[in-house]
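[1] Below are the sequence and a predicted model; questions follow.
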Amino acid sequence: MVRIILNADDIGYSEAVTLGIIKSYRDGVIRSTTMMTNMPSAPLAAKLLKENPGLYCGQHSNIVIGTPVSDPKEIPSLVDEYGHFNVKQRLKQGLKLDVEDIKKEVRAQAERFKELMGYYPTHIEGHAVFDPGLAVAIREVAVELHVHYTDNIHYIENGEMVQLRDTHDSGWEVPVMPKVGYYQDKVSLDYWLDDQADLLSEDLVEIHSHPGYIDQELLDWSSYNITRAKEVQIACDPALKKWAEDNDVHFISFNDIKKK
């Protein structure tokens, strides 16, 4: 048996992304998603998640897109003069992010999650920032809340990509990451049917995917857009479901890997 957490990142990013993720759950193999609680469509995401309780949701900590949940004045290293996140621009300029600022925002997003869902997230991860400070902040907030966190973070150091793999004993099993990521030109039905990432040799794998429909908000904010619709189609394809059945592959959520 192979267990795969095919997590749908970014629910709440926009209305269309949110609807695409719900489609990928209702008609497809997605069983796990993570919410960007600071985004305008987060309330819609919470509403739809409550209507679809079989879809697990954790926190997708976002310090890149939009405005923070925290008071921008309290996290000056993450925002511009208008109170919008400008982390990517700062990192390109070689500027450091304040870990305490990140931690404050990750914690605030957890509080927003509780406001929306009625409980704290039981899994916390980060969104699209190559900075070790985010990994530190997520770990500290997750430990504080006694919840799971993704312990596989990538960041840039001296121009090279570094993979940070925490070996914490959190009470959850620790998945491996796929040998071939499911992103951009690797998104295809053949990725699964031809087992391009050698998934069938593993026991427990964590794969981050980005299914979603497309609206103007997404086009304005993200360069990863058109492929999201393709991910919805693949997640719902009967051929993928048959591949899973034939190979004893079970799509699960982070909630399923908590040790008994």
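    That came through, no problem. Residues are numbered from 1 along each chain as shown.
[2] CA only for contacts and neighbour counts going forward, please
    OK.
[3] can you pull out the strands in the stretch 151-260 of the chain?
    152-157, 160-165, 204-209, 249-251 (DSSP state E, counting those that start in this stretch).
[4] Between the ones you listed, which one is closest to E173.
    Smallest distance to E173 across the strands of the stretch 151-260 of the chain (CA to CA): 8.5 Å, for strand 204-209.
[5] What separation is there between L204 and D166?
    Computed as CA to CA, to the nearest Å, the L204 to D166 distance reads 16 Å.
[6] more crowded one of the two?
    Neighbours per residue (other CA atoms under 10 Å) separate L204 from D166, with L204 holding more: 24 against 14.
[7] dropping in the other structure now:
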Amino acid sequence: MKVLFNADDFGLTKGITDGIIKSHLHGVVQSTTMMMNGRAVDYAVQQAKKLPNLNVGVHLVLTWGKPISNSVSGLLDRDGYFKYTNTFREMEPPDPDDVEKEWRAQIEAFLQKGLPLHHIDSHHHIHGWEPLNETVRKLATEYGVPVRRVDSLQSHPGILLTDKLWLDFYGDGVGENVFDELKKIDAPSVEVMTHPAFVDKELKAVSSYAEKRQEELNILCRLKVPDWVELADSE
């Protein structure tokens, strides 16, 4: 089985970025995805350029912070922040043209930093929202990169990063039995979503998921890879 440990939220804060870097250098994390409207993007880019074996993609955002592009007022609240939240499925879908404009701007902003684009996923898995599926497929095809697997895109396996996505390494599911659980999955390839970080005031100010990130970091740096696992993208 090929297993890809991906760390979300690269560039959101310095503590998150440093946690991801440690989990790569001293743990099992092989890739990460960057929030281009995060608070530590420039720092994350500088660090990523020192780490040629860390694959970096874009963590498309529609549910946190402010946009990269202009003239997407339909996506925003009156204060200029994205109006969508992690309960977006209960909200009226956005104009796909506005979403494409903003997500294209986020991808282009990433590419302008001089990093190769590894893959695409999204904050709160909003790229799996059915009204945005066509937009996601269009961007993945145009930029020639795979997308994190979500159920709504399973009929398009050619653009998916892995055959399965394992979300249980999160919250109460964080533990050292990762490989025991993965062994139960019947699939050639699996992505494990992770959120390692050093917890600081800045992290607590931007995310309700804070203390568990330090626990994730500690475990990701202790895991021993069994011989039946091939870490994806490893040499």
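    Alright, I've got the coordinates. None of these values were measured; they are calculated from a predicted model.
[8] After superposition, what is the TM-score?
    Laid over one another, the chains give 0.89 as their TM-score (TM-score structural alignment, normalised by the length of the second structure), with 233 aligned residues with a CA RMSD of 2.4 Å.
[9] Pick the most deeply packed of the strands of the stretch 151-260 of the first structure.
    strand 204-209 (a mean of 20; mean count of other CA atoms under 10 Å).
[10] what residue of the first structure matches up with L203 of the second structure?
    Applying TM-score structural alignment, one finds that L203 of the second structure aligns to L218 in the first structure.
[11] Hmm, S14 and that match touching each other?
    Yes. Counting by CA atoms under 8 Å, L218 of the first structure touches S14, with 6.4 Å between them.
[12] neighbour-wise, which of the two wins?
    Ranked by neighbour count (other CA under 10 Å), L218 of the first structure and S14 place S14 first, with 24 against 19.
[13] M36 of the first structure pairs with which position in the second structure?
    In the second structure, M36 of the first structure lands on M35 (TM-score structural alignment).
[14] so the longest strand belonging to the second structure matches what in the first structure?
    Ranked by number of residues, the top strand in the second structure under DSSP state E is strand 2-10. Under the alignment (TM-score structural alignment), strand 2-10 of the second structure falls on residues 3-11 in the first structure.
[15] next one: stretch 91-108 of the second structure
    Using TM-score structural alignment, stretch 91-108 of the second structure pairs with 94-111 in the first structure.
[16] how many other residues sit next to W192 of the first structure?
    Number of residues near W192 of the first structure (other CA under 10 Å) recorded here: 19.
[17] sorry, that was for L97 of the first structure
    Using other CA under 10 Å, L97 of the first structure has 19 neighbouring residues.
[18] Now it. Nearest residue, chain neighbours left out?
    For L97 of the first structure, ignoring the flanking residues on the chain, the nearest one in space by CA to CA, 6 or more residues apart in numbering is S77 at 5.6 Å.
[19] same deal with S201 of the first structure?
    Leaving out its chain neighbours, the residue that sits closest to S201 of the first structure by CA to CA, 6+ apart is V2, at 7.9 Å.
[20] Quickly note the distance from the one you found to C236 of the first structure.
    19 Å.
[21] same question, P68 of the first structure
    Counting by CA to CA, the gap from P68 of the first structure to C236 of the first structure is 33 Å.
[22] Neighbour count: those two, which is higher?
    Neighbours per residue (other CA under 10 Å) separate P68 of the first structure from C236, with P68 holding more: 23 against 18.
[23] As a check, name the ranges of all helices in the second structure.
    Using DSSP state H, the helices assigned to the second structure run over residues 14-25, 41-48, 96-111, 133-143, 178-182, 201-206, 211-220.
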